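>>> Need coordinates for the below:
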Amino acid sequence: MSVWDGIVGQRQTVALLSELAAGDPKRLAQSWLVCGPPGSGRSNMARAFAAALECPDHGCGVCDTCRHVLAGTHPDVTVLATDRVTIGIDQVRDLIATSEQTPSTAPWRVIIVEDVDRMLERTTNVLLKEIEEPSEHTIWMLCAPSAQDVLPTIRSRCRIVNLAVPSNAAVADFLVDSMGADRHVANRAARLAEGHIGVARLYAGDDQVMADRDELVVGVLNLAKASDAVLLAGSLIDNANAQAREDVERKVAAEEADFRRVNGLGEKDRIPPALRGAFNAIGKKEEIRRRTTRRSRDVLDRALNSVASVYRDVAVLQNNAEDAVGLINLENRAAITELSVRLNRAGAVARLEAIGTARRRLLGNGNPALVFEALFCALIP
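Predicted coordinates for the structure are as follows:
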């Protein structure tokens, strides 16, 4: 067992980082940029690397150090993740203050920033000096979809690690090994997730989410008139909001339970006055509403990927490339084949461009219902 066991489909990168973690600390870069497409496991890779650097045995996976780093509870490893659209400048200033502290128990103070591409330029400029000249015992690990998503001033000062998209077989094996998923379910979940490990876990572990995806794909393939587009958009928005509410409620309940555990309180114990403010902040209505909106946008973004997979499959058939790259939506092959005949190649490309436009509108805080109504109307053959 090791800290790398949860890393899927990144054998070469794991070999490189594990060798560096066990090597001469004086030769180790102190600023890293871990890049990979959504779902490739870049945040997990950063945590595993941090554990290997802190562990006396360089990532054994069983010692207290490894377990605490991977669980996010190690005092010398700080992770900045955000539910917000952007990472705030005050959050970065707090990180910088933390980075300048001497490690309390481990060789390094490691700062992991997930989604560094969400920083505005002025926030990134605050971070720049620390990335360029880190404190003696500090290592920065920044995570982003690609190096191009990060300002040149930042990426030029980091050692870049590029992750590959895991193969379907590797993802399916991971689902079977880590979740005990049925092999057929794991294979299908891996194929539909298109290399996104988190989405694959979701599909393999939640029948309703998989059913919602199936319904969306069938709805797209059956679009014939504007009323179909409006109804499909409404159904999608309702499902996204329901998924988001359930997910946020589950996370808030877990955070409240963890707060009680950390403070030595039972499930039904009254919260002492001194702790009440911190406890109430977890379930604050405004915070829950913001997190739900963000989570809903994530679900809708995943829906856009599912819709795009239909026209990707159409293009594959139009270009006689099925033997080379395969289809994603195998269960809908007959309907996709029919659509590939009804559309010409320019029509398939135009629909993929319409999906890209919808994604940009969502990122720009466009009204989700209007965005998807417009998109589904544009997809009608």
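>>> from here on, contacts and neighbour counts on C-alpha atoms
Fine.
>>> list the contacts for the closest residue to residue 70 other than its chain neighbours?
Nearest residue to residue 70, sequence neighbours excluded (Cα to Cα, 6 or more residues apart in numbering): residue 47, at 6.1 Å. Residue 47 is in contact with 69, 70, 112, counting by Cα atoms under 8 Å, 6 or more residues apart in numbering.
>>> so which of those is the most crowded?
Ranked by the number of neighbours (other Cα atoms under 10 Å), the contacts of residue 47 place residue 69 first, at 26 neighbours.
>>> quick one: what helix or strand has that one in it?
Taking DSSP states H and E as the definition, residue 69 sits inside helix 64-71.
>>> next helix or strand past the lengthiest strand in the chain?
What stands out as the longest strand in the chain, according to DSSP state E, is strand 138-144. Going down the chain from strand 138-144, the next helix or strand is helix 152-155, by DSSP H and E.
>>> Report the buried residues of that following helix.
Using 16 or more other Cα atoms under 10 Å as the test for burial, helix 152-155 gives 154, 155.
>>> ok, residues contacting stretch 25-32?
Applying Cα under 8 Å, 6+ apart, the contact partners of stretch 25-32 are 20, 131-132, 134, 138-142, 157-161.
>>> how about those in a markdown table, adding distance to residue 207 and neighbour count?
Shown next, in a markdown table, are the contacts of stretch 25-32 (distance: Cα to Cα, whole Å; neighbours: other Cα atoms under 10 Å):
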| residue | distance to residue 207 | neighbour count |
| --- | --- | --- |
| 20 | 41 | 18 |
| 131 | 44 | 24 |
| 132 | 47 | 15 |
| 134 | 46 | 17 |
| 138 | 43 | 25 |
| 139 | 41 | 23 |
| 140 | 39 | 24 |
| 141 | 35 | 27 |
| 142 | 34 | 28 |
| 157 | 44 | 18 |
| 158 | 41 | 20 |
| 159 | 41 | 15 |
| 160 | 38 | 18 |
| 161 | 35 | 19 |
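>>> I'd like the structure of this one too, to check against the first:
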Amino acid sequence: MAVFDDLVGQERAVVTLRRAAAAAADLLTGGRGAGMTHAWLFTGPPGSGREEAARAFAASLFCPDQGCGHCEMCHQVEIGSHPDLEIVRPQGLSYGVKETRRLILRAAGAPTLGRWRVVLFEDADRATEGASNALLKAIEEPPPRTVWLLCAPAPDDMMITIRSRCRLVTLVTPPVPAVAHVLVTRENVPPAVAEFAARAAQGHIERARRLALDEEARRRRDAVLSIPGSLTGVGECVTAAERLVKTADEEAAAVTATLNEAETAELRKIYGEGSSGKGLNKGLIRGGAGALKELEDRQKSRATRTKRDVIDTALLDLVAFYRDVLAVQFGASVALAGEDRRADLDALARSSTPEETLLRIDAIMLCRERLAANVNPQMAVEAMTLSLRRPRP
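Take a look at the predicted model:
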């Protein structure tokens, strides 16, 4: 299977990337390489496969057959071990200028294997203003064999000076049938479960895969979608907010705990902790305190980011729920993400007006904006649940 075959529902983007890969191969043999450029910006909604598209394109640049999917070059890209591929995954709230400058220095080197040096920058929109300015200079004056692949939700999430120097690849939300087909054929998921997961995930491939394969993920979704029916009073609203934030805390801790422990142990080992002997440099051990503090700060930022992502997933599930309520209220003949909770949708549609439903959707989106602006999660979610409150029957 070729590398571009993994891009579900992205036929237009695949055509563009295949042509660019052919142009890149032509350029390496002395041709003009029309259609190939040194900077690309992959955009699309969550779950559309921005990073997967960028990785597939990177493989096509390294592969002598432009992304065959089975050679050593393609395999190295798939597992992230290719010597000329630099993958950047910002794990904290932002990506700073110091990190960016170090990245630019690494990107300036000549390719090890003679074709291209590729930097795949996931979530490039997390770069700070200073980092973006440093990145702009690198894109304006690139080495001849360096290719930058930036990923962001939308073009407007990047500085206009950066996006104007990149070729844009726009991805779309994959259709539900295509996502369900992938789950059935590649993950051996029963068709009914695959259909449910693809519909509930609203085309988000990784989210659909988790819902199809992880019972705990389905349980968490059910808990979130039970919130609207429980908000009949102030006390219930506060309790629901506390439960949602606490669940996010627990999930973030579970995700980061093992990684934090391994990173800390490795750093302590590097600085000589636990070693002994006359030749041991005690100053080296003491010098590790600053590095350990810097690591702890990064880990704390990563935990905060993970917690926000967990809460945001829950908020998007709530948005989908109220959008379904609105569709029922208007009698729209569209597929419902929450078809499995049709009784709840019908009950809320009967007991409220479309105007109230729209106000509730606005309240959820406002909560997302507040969380992005570093508002305390408990306060932001409480304000949202109070806005979602239903009158007692």
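>>> Look at the aligned partner of residue 239 of the second structure in the first structure and say how many residues are nearby.
By TM-score structural alignment, residue 239 of the second structure lines up with residue 231 in the first structure. Applying other Cα under 10 Å, we find 13 residues neighbouring residue 231 of the first structure.
>>> can you tell me the helix or strand for residue 231 of the first structure?
helix 226-262.
>>> ok so, going back, can you redo the contacts of stretch 25-32 of the first structure as a markdown table with distance to residue 347 of the first structure?
Converted to a markdown table, the contacts of stretch 25-32 of the first structure look like this (distance: Cα to Cα, whole Å):
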| residue | distance to residue 347 of the first structure |
| --- | --- |
| 20 | 49 |
| 131 | 46 |
| 132 | 48 |
| 134 | 51 |
| 138 | 52 |
| 139 | 49 |
| 140 | 45 |
| 141 | 42 |
| 142 | 39 |
| 157 | 43 |
| 158 | 42 |
| 159 | 42 |
| 160 | 38 |
| 161 | 37 |
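>>> contacts for the longest strand of the first structure?
Residues from elsewhere that reach strand 138-144 of the first structure (Cα under 8 Å, 6+ apart): 29-36, 42-43, 46, 99-100, 108-117, 131, 134, 150.
>>> mean shift between it and the second structure?
Compared with the second structure after fitting, strand 138-144 of the first structure has a mean deviation of 0.8 Å; criterion: mean Cα distance after the TM-score superposition for the first structure.
>>> and that strand, which stretch of the second structure?
Counting by TM-score structural alignment, strand 138-144 of the first structure pairs with residues 146-152 of the second structure.
>>> And residue 118 of the first structure? What does it align with in the second structure?
Using TM-score structural alignment, residue 118 of the first structure sits opposite residue 126 in the second structure.
>>> Show the contacting residues for its match.
Contacts of residue 126 of the second structure (Cα under 8 Å, 6+ apart): 90, 93, 94, 95.
>>> and residue 140 of the second structure, how far is that from residue 329 of the second structure?
52 Å (Cα to Cα, to the nearest Å).
>>> Likewise for residue 44 of the second structure?
From residue 44 of the second structure over to residue 329 of the second structure (counting by Cα to Cα), the distance is 30 Å.
>>> if I look at the most far-flung residue of the first structure relative to its centre, how far off is residue 18 of the first structure?
Within the first structure, residue 273 marks the point farthest from the mean C-alpha position, 36.9 Å out by Cα atoms, centre = their mean. Per Cα to Cα, residue 273 of the first structure is found 47 Å from residue 18 of the first structure.
>>> Which members of the contacts of strand 138-144 of the first structure occur in helices, if any?
In this view, the contacts of strand 138-144 of the first structure that belong to helices under DSSP state H are 42, 43, 46, 99, 131.
>>> Can you pick out the most distant pair from those?
Pairwise distances across these peak at 21.0 Å for 42 and 99 (criterion: Cα to Cα).
>>> what's next to the next helix or strand after the helix holding residue 231 of the first structure, contact-wise?
Going down the chain from helix 226-262 of the first structure, the next helix or strand is helix 273-282, by DSSP H and E. Contact with helix 273-282 of the first structure is made by 252, 255, 256, 259, 271, 287, as judged by Cα under 8 Å, 6+ apart.
>>> now the strands for the second structure?
Listed in chain order, the strands of the second structure (DSSP E) span 39-43, 85-88, 117-121, 146-152, 167-170.
>>> Any idea how many residues pack against the counterpart of residue 342 of the first structure in the second structure?
Counting by TM-score structural alignment, residue 342 of the first structure lines up with residue 351 in the second structure. Residues lying near residue 351 of the second structure (other Cα under 10 Å) number 10.
>>> coming back round to it: closest one of the contacts of helix 273-282 of the first structure to residue 380 of the first structure?
Nearest to residue 380 of the first structure among the contacts of helix 273-282 of the first structure, with distances taken as Cα to Cα, is residue 287, at 38.2 Å.
>>> buried ones in stretch 88-96 of the second structure?
The neighbour-count check on stretch 88-96 of the second structure (16+ other Cα under 10 Å) flags 88, 90, 91, 92, 93, 94, 95, 96 as buried.
>>> and residue 70 of the second structure, how many residues sit next to it?
Using other Cα under 10 Å, residue 70 of the second structure has 12 other residues around it.
>>> Appreciated, that's everything.
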